[in-house]
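[1] fold the following and give me the result.
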Amino acid sequence: MLLSCPGELVVGATERLRLRRSSPNDAGTITAWLSDERVHRWWGGAPVPLEEVIEKYTGRREPAVVVYLIEAGGCAVGLIQAWQDDVERGLDMFVAADEQGCGRGPAAAQALAEDLSRRGWHDLTVDPAVGNAAAIRAWARAGFVATGRRGLDDGHETLLMTFRPQTDSGP
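    Have a look, this model is predicted:
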């Protein structure tokens, strides 16, 4: 059974971020991001052609894969996708090369993971490349913890991480 995803999320008190579903109008922006070696080295290993971007990242795989653009101040700064099959559920994300290191990725990932958890997406996972220390730190800031298991994706050894929602300790 496939679970629901939000249509849009707005997050952040200091810097307002918006996650909105991608559309074919976003294909050029996504293609440009994925042509930058600082992004594609961890996302497939090579630039992604426009036709593949349209097929994979503009809404054609819903509901199994829902792709969002991350916007800051009305400008697109990255992509995050929620995917699911009959057994597993997870997130994948990249931030545009010139926007990395600003904390937007972890903020977007945490907000989406919390929303999906409330919708029943349990055992939500990510699998950053072991060599991508910045991504591992970003996912950890978003609430993901290493499971101790490893995998292989696009020729990179990966670290499996799972989301641990914040619990309200309350009064």
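[2] CA only for contacts and neighbour counts going forward, please
    Noted.
[3] next secondary structure after the longest helix out of those in the chain?
    In the chain, with assignment by DSSP state H, the single longest helix is helix 104-118. Sequence-wise, the next helix or strand downstream of helix 104-118 (DSSP states H and E) is strand 124-126.
[4] how far out from the middle of the chain is the longest helix of the chain?
    In terms of C-alpha atoms, centre = their mean, to the nearest Å, the centre of helix 104-118 is found 9 Å from the chain centre.
[5] for it, buried residues please.
    Residues of helix 104-118 classed as buried by neighbour count (16 or more other C-alpha atoms under 10 Å): 104-117.
[6] with stretch 120-130 instead?
    For stretch 120-130, the neighbour count (16+ other C-alpha under 10 Å) marks 121-122, 124-130 as buried.
[7] report the two of the residues you listed separated the most.
    W121 and V130 (24.7 Å; C-alpha to C-alpha).
[8] re earlier: could you dump the buried residues of stretch 120-130 into JSON lines with distance to T162 added?
    Shown next, in JSON lines, are these (distance: C-alpha to C-alpha, whole Å):
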{"residue": "W121", "distance to T162": "11"}
{"residue": "H122", "distance to T162": "9"}
{"residue": "L124", "distance to T162": "6"}
{"residue": "T125", "distance to T162": "4"}
{"residue": "V126", "distance to T162": "6"}
{"residue": "D127", "distance to T162": "9"}
{"residue": "P128", "distance to T162": "11"}
{"residue": "A129", "distance to T162": "14"}
{"residue": "V130", "distance to T162": "15"}
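[9] here is a second sequence; please produce its structure as well for comparison:
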Amino acid sequence: MTILDRGHELSGVVRPGESWAAAARRTCASLHVEPTPVDLSGEVKRFQVDHDLRIALRAMGRGDLPDVARWRASEQVHRWWAADGEPTLERVTEQYGPAIDGMERTRMWVVEANGRSVGFCQDYRIRDHPGFAVLVPDPEAVGVDYAIGEPHLLGQGIGTAMLWAWVRSARHRYRDVTTYFAAPEHTNLASLRVLEKVGFAPGTWFDEPRADGSVATVVGCSLDVARVVG
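    Have a look, this model is predicted:
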């Protein structure tokens, strides 16, 4: 394990029974900061201490829906969410309003980078969606979908930091869950790579029916909660 801090590298090991996140915190304990992943897909788990980027999740409100509609309409998001229909404000309100109001079990979150709203994610117990649950390896897992809405922030590590912030949040909200699950389309290489960087392992490919009647071939990616975050 390595932890990068402003050009300096700390080295450590993962002890038997210890999660990767716990090992990283122990390795840089003298810095009194929370390390975030750079790449957890290799044999050597790489973390960093980022003094400049602060990622936070907050509950989405109806006042966020104009931003969500704009993000959904951006080229880098719309190509993967097109099956959900044109992201007009009316349609987005219809899709997400009930969850925001607590009428559905899906939880909606806005992602903030240094206090600025930059994207969104949603999570849900997969067992609450029977049509999807029969397709995945662990129906008891928590599923997550996510998107960076601001094009100029792509390729800057925001996606990795965003997903890690979600993983840490989910750990406190779903204490009984042992697996997190995401299923990007098999051609969405950027999303698949981000998932690997935060500890998701790619697994079974399967065909997922979409809202518009189309079918997408997706890659089921799973994160072992005990191993990665403890």
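[10] on that earlier part again, W42 of structure 1: which of the buried residues of stretch 120-130 of structure 1 is nearest?
    Of the buried residues of stretch 120-130 of structure 1, the one sitting nearest to W42 of structure 1 (C-alpha to C-alpha) turns out to be A129, at 7.1 Å.
[11] aligned counterpart of that closest one in structure 2, please.
    When structure 2 is aligned by TM-score structural alignment, the residue opposite A129 of structure 1 is E185.
[12] now for the closest residue to that match other than its chain neighbours: which residues touch it?
    Nearest non-adjacent residue to E185 of structure 2, counting by C-alpha to C-alpha, 6 or more residues apart in numbering: V218, 4.0 Å away. Contact analysis of V218 of structure 2 by C-alpha atoms under 8 Å, 6 or more residues apart in numbering lists 183-186, 205-208.
[13] which ones among those residues map onto strands?
    Applying DSSP state E to the contacts of V218 of structure 2, the entries found in strands are 205-208.
[14] could you identify the most distant pair in the residues you listed?
    W205 and E208 (9.6 Å).
[15] and for those two, which residues touch both?
    217-218.
[16] could I have the buried ones of the ones in strands among the contacts of V218 of structure 2 as ChimeraX selection syntax?
    Those of these that count as buried under 16+ other C-alpha under 10 Å are selected in ChimeraX with:
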select :205,206,208
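[17] K197 of structure 2: which of the ones in strands among the contacts of V218 of structure 2 is nearest?
    Using C-alpha to C-alpha, those come closest to K197 of structure 2 at W205, 19.2 Å.
[18] please give the element, helix or strand, for L223 of structure 2.
    In the assignment (DSSP H and E), L223 of structure 2 maps to strand 215-224.
[19] buried stuff in that strand?
    216, 218-224.
[20] that strand: how far from the chain's middle?
    13 Å.
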